[in-house]
Structures are given as structure tokens and as C-alpha cells.
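Visitor: okay, here's the prediction I keep looking at, along with the sequence it came from:
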Amino acid sequence: MRILCTNDDGIHAPGLKVVEEIARALSDDVWIVAPELDQSGVSHSLSLNDPLRLREVGPRHFAVRGTPTDCVIMGARHILGETMPDLVLSGVNKGRNVAEDVVYSGTIAGALEGTILGIPSFALSQEFSMETRNAPLWETALKFGPALLRKVIDAGVPKNTVINVNFPACAPDDVAGVRVTRQGKRNLGFLRVDQRRDGRGNPYFWIGFERLAQADVPAEGTDLAALAARYVSVTPMRLDRTDDEFSQALTATLK
């Protein structure tokens, strides 16, 4: 099995070494194609107006000055030659990708691009807490990742579905189990705009995050609820975003 690994945290991110180790538990034919620089939050952007610079950093390890989407395309369509990968793994992201995160996440986008190319694809993310922010518990992803991937692959990933996996912020022995979940929704009050001034006194801005005084209780069955209960969250997500229910109502309205 040929596996293509990417991420959005960049070619030197520790989580990329983790996903490579997970991939090597499944196969010895592993290729790494990751962004040269941190591309967190770039979503499913594709570089059309800027050239892509490719750099080989080691055997079967390549850095692309572009987005995770660019990396998967470069890997599958150029670097690997005529033999397409059998599996795309994107991650392991430092931080969870749940709820509305999936819209912004470059990690999710890398897996989505693999799915668009017809390749079974997984996005892998390791949640961290305030206590483990500077030292995420990668061993949790390492312990549960390979066996979980094997089971999902054996079950057969549908052609237009990407699998979003999030590991909880706890030691492996404290993980309660694995849950198949749906995408959750949370209070977006955590987003903030931070205004500052440069050396000349001109304003500039950071979009950032802040810790809520009281977080909403996540709905049962969601990715948020699973992580809160220390379960590994596995969320199948479809490429087709059509709202079938509203489409029916709209059809009746527009007749």
C-alpha cells in the first residue's frame, strides 16, 4: 500500500513525524509531501496565481511552498509518478479539528483533496489542553491511530467521504474508547480581533482565540462530546454539501 502524508503545520512540525510513524505501521511505501511553512487555517485553498517551489528534504520527503491542497496534488500527480497513492493521511495536527474548525482547517483540506482525487483519505488531529499545549500527548495518536485506520479501511471508505479523526487530550491509558460521531457546533464567541500598533504607530490586526468563561455543553453524539468524554472521535464527512431537506422545501416554494 502506497501512502501519501501531508499536513498544514509545515514540513518540520512534530505531528508530521507522528503521522509518518502511523503510516509506517501500515506500509513501508510512505511518502511525505508537506508545506514549506505553516499553513494552518488556509482551508482548501489552491495556488493558482503563484508558482509552487518544490524542495527535496530527504528520501521520499518533499517540501512545497504552497498549501496542503497543493501538496496532495503535487504528490499524487507529480512526485509519485504514474503510481497514485492508495491512501492519504493528513496530520497529525497540533490541536483538534472539530465542529466549525473543519471549514478553516488545512489538515481537513489535505484529506479532502485526497478524497476528490478518488483516494481514501483521513485527517488526523491531536487535541491538547492548556496543560499539554506545549507538549501534546502524541503517544495517544500513535497508540490508537494504526489499528483504527486498519479497521476503517477494512470497512471500506465510501468514494466521496473523508474520515476526520480526533484524539483526546489525555494519556493513552486514559482514553475511554472510540466513538463514531457527527460534526458538532459550538459558541463562536471564542473568536476575537486583536488590534495592535507597529513601530510607526500604524494599526495592524490579529484574528485570534480566547478561552470562554463557560463553554456550552456539547450535544450528545458530536465530535465535541466525544473528546470531552475522552473518546477518540471518528467523523465521516461527505464532499457533497447539498442540503437535501431545504432543497425539497425550496423546490416547492419556487414552483
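Guide: Looks like it came in fine. Quick caveat, the model's predicted, so the values are computed rather than measured. Numbers count the residues shown, from 1 in each chain.
Visitor: from here on, contacts and neighbour counts on C-alpha atoms
Guide: Fine.
Visitor: contacts only, for residue 3.
Guide: 23, 27, 29-31, 85-89 (C-alpha atoms under 8 Å, 6 or more residues apart in numbering).
Visitor: quick one: it is in a strand?
Guide: Yes. Counting by DSSP: H, G, I helix; E, B strand; the rest coil, residue 3 is part of a strand.
Visitor: where's it relative to residue 147, distance?
Guide: Noted for residue 3: a distance of 16 Å to residue 147, by C-alpha to C-alpha, to the nearest Å.
Visitor: residue 54 too?
Guide: Per C-alpha to C-alpha, residue 54 is found 33 Å from residue 147.
Visitor: so between these two, which is more surrounded?
Guide: Shown here are residue 54 and residue 147; by other C-alpha atoms under 10 Å, residue 54 has more neighbours (18 against 14).
Visitor: the more buried one contacts residue 64, doesn't it?
Guide: Yes. Using C-alpha atoms under 8 Å, residue 54 is in contact with residue 64, at 4.7 Å.
Visitor: helices along this structure, start to end?
Guide: For the chain, the helices defined by DSSP state H occupy 14-24, 68-74, 101-104, 106-116, 138-155, 223-228, 244-253.
Visitor: can you turn the buried part of the contacts of residue 3 into a PyMOL selection?
Guide: Provided next is the PyMOL selection string for whichever of the contacts of residue 3 are buried by 16 or more other C-alpha atoms under 10 Å:
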select buried, resi 23+30+31+85+87+88+89
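Visitor: now render the contacts of residue 3 as a markdown table, adding distance to residue 235.
Guide: Converted to a markdown table, the contacts of residue 3 look like this (distance: C-alpha to C-alpha, whole Å):
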| residue | distance to residue 235 |
| --- | --- |
| 23 | 20 |
| 27 | 24 |
| 29 | 26 |
| 30 | 24 |
| 31 | 25 |
| 85 | 22 |
| 86 | 20 |
| 87 | 17 |
| 88 | 16 |
| 89 | 15 |
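Visitor: return the member of the contacts of residue 3 nearest to residue 46.
Guide: residue 88 (17.5 Å; C-alpha to C-alpha).
Visitor: how about the residue lying closest to residue 116 once chain neighbours are set aside, what does it touch?
Guide: Once flanking residues are discounted, residue 116 sits nearest to residue 160: 7.2 Å by C-alpha to C-alpha, 6 or more residues apart in numbering. Counting by C-alpha under 8 Å, 6+ apart, residue 160 touches 115-116, 118, 238-240.
Visitor: which ones are touching the closest residue to residue 100 other than its chain neighbours?
Guide: Counting by C-alpha to C-alpha, 6+ apart, residue 100 lies nearest to residue 185, which is 6.5 Å off, once chain neighbours are set aside. Counting by C-alpha under 8 Å, 6+ apart, residue 185 makes contact with 99-100, 218.
Visitor: how about 10 Å then?
Guide: The contact partners of residue 185, by C-alpha atoms under 10 Å, 6 or more residues apart in numbering, come to 98-101, 216, 218-219, 222-224.
Visitor: here's the one I want to compare it with:
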Amino acid sequence: MNILLSNDDGIMSPGIITLKKYLEEKHKVYVSAPDIERSATGHGITVRNPLWAKKVKFGDTFFGHAVNGTPADCVKIGLEAIYKDIKFDIVISGINRGANLGTDILYSGTVSAALEGAVNGYPSIAVSCVDFSEPNFEDAAKVVLDILEKMEIKFWPEFTTLNVNVPKIPYDEIKGIKVTRQSKRRYEDYFEERKDPFGNSYYWMLGNIIEDDKDPNSDYHVIQEGYVSVTPLSVFLTKYDFINDLKSILEV
């Protein structure tokens, strides 16, 4: 397959380097990724400034294009400009350092890069290691290969991304893959006020994770049980189970 590979940790991050190495065992991989880390940028795109795409080499070997934009920018420009003559089969984003569970997906540049692929009509995957301090990138890369072996692209639903999270255990100890739903995992944020040398206030956002979702099929539950979590996501956010109630209130 022809794969467009991106991320949000930056083109020099070990996650994308590892994933490209593993994917290239069986596939043709093209990289369009941020020039620097652009985590938690969500699905923003650049519309008022130009984008540069610079070729990146490791030694004498061409690796890909570094783009001075968001993860969504990287996928958009990769599909529509840099590699416009390539017929891609799938877009993959990652491997991210840290989990993308629950409400993380609203802020995640990793997930947004994959969703941008889905917006453009391509099957896509976002993959993350839940361990931020010592991410197991090689294990996560093996999981991606497993998923690609099992999935048939032609049966992939339109406008759909798979959000993959890999637990903090060795590949051989992973119990399997569980198809999950996005959990209600979220954050209780607070801001710590500090002073700069001139006495001006600035604020540092901190927070605590809230994990009170009782559904055993939610993403973080299966991670805790030693499974890979795979959650199908759509680019469309309509809350269908509220439509009829809302009609009865507003369409009268």
C-alpha cells in the first residue's frame, strides 16, 4: 500500500521514525509531518500564513517533508500538494507519545491528522502509546502492522478513523485487541498563577484525570486490562439520539 504518514510530535520524533521503519517492511511510506512538536493543536489549519515543506534527510537517506504547520495542515498539504501524484491507500498518524483517550481526541493533533485523512476520503489510523515517560514505540508499530494485516481497505467506512491506543506492556504480553467506544475520561483543570521577573501574572494549566466511566467497553478500561483499544471515530459529530427530542421542542 501507499501510506501517508504524519504525527504531532514532530518529524524528528522517535515515534514516527520507528513507525516508518516498520511500515516500510511491506509498504511504501511517504512522510509529511510538523517541523517541530505541535501536540494538543486539535484540528486547526493554517489559512493566513504560507506553509513551507522542507525535505528532511537522515544522513544521505531522504525521510520526508517537514511542514511549518499543524498536523492537519501536514496531511492536507501532503495529499493535495507535496504528494499529489501519489494514489494513497491510507493515512496513518503517530506513533504518539502519550495516550489519546476520552476527551483527549478533541485536542489531539495525532487524532486530528488522521481525521484530516478521513475528511479527504481516506481510511485512516491514529496510534498512541499510553505511556508518556517510556513509550513502547516498537510494540505499537507491531500493533499497527497487525491491524493492517486484518483490515481490508475496501470495506473501510467512509469518513472513518481508527483511534488506536497501546498499553504499557511488552508486545508479547498484550492480551489482544478490543474494539471500544470513546470513554468519558476527561480532566479537571486548574491554573496556577505565577509571576514573571517584572511582577506580571502568568498562568500554568494543570489538571487531574477523571476516570468515572463505568462501561467496561470504554477505551481506558480495556487499556487497564492489558488490551489494545481501537475506537472507530467519525468526522461528523451529530448527536443522533437527541434529534427527535430537540425537534419536539424547537419545531413546534
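Guide: That came through fine. Everything quoted here is computed from the prediction, not taken from an experiment.
Visitor: care to give me the TM-score?
Guide: Remark: TM-score between the superposed chains equals 0.92 [TM-score structural alignment, normalised by the length of structure 2]; 247 aligned residues with a C-alpha RMSD of 1.8 Å.
Visitor: so how far is residue 49 of structure 1 from the residue nearest to residue 116 of structure 1?
Guide: 28 Å.
Visitor: what's the answer for residue 1 of structure 1, then?
Guide: According to C-alpha to C-alpha, residue 1 of structure 1 stands 34 Å off from residue 49 of structure 1.
Visitor: quick one, what contacts the spatially most central residue of structure 1?
Guide: In structure 1, the centroid-proximal residue (C-alpha atoms, centre = their mean) is residue 107; its distance is 2.9 Å. Residue 107 of structure 1 is in contact with 6-9, 39-44, 67-69, 89-94, 97, 101, 122-125, 164, counting by C-alpha under 10 Å, 6+ apart.
Visitor: likewise residue 109 of structure 2?
Guide: 6-9, 37-44, 70-72, 93-94, 96, 100, 115, 126.
Visitor: aligned to it, what sits in structure 1?
Guide: Under the alignment (TM-score structural alignment), residue 109 of structure 2 pairs with residue 106 in structure 1.
Visitor: which residue is the nearest non-sequential neighbour of that match?
Guide: residue 43 (4.5 Å).
Visitor: right, and that neighbour touches residue 109 too?
Guide: Yes. With contacts counted by C-alpha atoms under 10 Å, residue 43 of structure 1 reaches residue 109, the gap being 5.7 Å.
Visitor: who has more neighbours, those two?
Guide: Counted by other C-alpha under 10 Å, residue 43 of structure 1 and residue 109 do not tie: residue 109 has more neighbours, with 27 against 21.
Visitor: give me the nearest residue to the more buried one, chain neighbours excluded.
Guide: The shortest distance from residue 109 of structure 1 to any non-neighbouring residue, by C-alpha to C-alpha, 6+ apart, is to residue 44 (4.7 Å).
Visitor: can you find the partner of residue 240 of structure 1 in structure 2?
Guide: Per TM-score structural alignment, the equivalent position to residue 240 of structure 1 in structure 2 is residue 236.
Visitor: next, count neighbours for its match.
Guide: 9.
Visitor: ok, now which ones touch it?
Guide: Contacts of residue 236 of structure 2 by C-alpha under 10 Å, 6+ apart are 119, 159-160.
Visitor: and in structure 1, which of these remain?
Guide: Among those, the contacts conserved in structure 1 (both residues aligned by TM-score structural alignment, their matches' C-alpha atoms under 10 Å) are 159-160.
Visitor: export the contacts of residue 236 of structure 2 to TSV and tack on distance to residue 244 of structure 2?
Guide: TSV is the format used below for the contacts of residue 236 of structure 2 (distance: C-alpha to C-alpha, whole Å):
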residue	distance to residue 244 of structure 2
119	27
159	24
160	25
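Visitor: sorry, back to before: among the contacts of residue 160 of structure 1, which ones are buried?
Guide: 115, 118.
Visitor: so what's residue 132 of structure 2 closest to, chain neighbours aside?
Guide: Per C-alpha to C-alpha, 6+ apart, closest to residue 132 of structure 2 is residue 98, 4.2 Å.
Visitor: measure that neighbour to residue 31 of structure 2 for me?
Guide: Distance from residue 98 of structure 2 to residue 31 of structure 2, by C-alpha to C-alpha: 21 Å.
Visitor: for residue 180 of structure 2, same thing?
Guide: In terms of C-alpha to C-alpha, residue 180 of structure 2 sits 29 Å off from residue 31 of structure 2.
Visitor: wait, residue 103 of structure 2 sits on residue 186?
Guide: Yes. Using C-alpha under 10 Å, residue 103 of structure 2 is in contact with residue 186, at 5.4 Å.
Visitor: show me which of those two is the more surrounded one.
Guide: Higher neighbour count among residue 103 of structure 2 and residue 186: residue 186, with 17 against 14, using other C-alpha under 10 Å.
Visitor: so what's that one up against?
Guide: Taking C-alpha under 10 Å, 6+ apart, one finds 101-104, 207-213 in contact with residue 186 of structure 2.
Visitor: could you redo the last one with a cut-off of 8 Å?
Guide: Neighbouring residues of residue 186 of structure 2 by C-alpha under 8 Å, 6+ apart: 102-104, 209-211.
Visitor: same deal with residue 204 of structure 2?
Guide: 191-194.
Visitor: and residue 227 of structure 1, what's its match in structure 2?
Guide: Using TM-score structural alignment, the partner of residue 227 of structure 1 in structure 2 is residue 223.
Visitor: if I look at that match, how far off is residue 247 of structure 2?
Guide: According to C-alpha to C-alpha, residue 223 of structure 2 and residue 247 of structure 2 sit 38 Å apart.
Visitor: equivalent analysis for residue 171 of structure 2, please.
Guide: Going from residue 171 of structure 2 to residue 247 of structure 2 by C-alpha to C-alpha gives 49 Å.
Visitor: ok, residue 229 of structure 2 next?
Guide: On the measure of C-alpha to C-alpha, residue 229 of structure 2 and residue 247 of structure 2 end up 35 Å apart.
Visitor: cool, residue 52 of structure 2 as well?
Guide: 47 Å.
Visitor: check residue 238 of structure 2 too.
Guide: 14 Å.
Visitor: I figured residue 172 of structure 1 hits residue 140, correct?
Guide: Yes. Counting by C-alpha under 8 Å, residue 172 of structure 1 does reach residue 140; the two are 4.7 Å apart.
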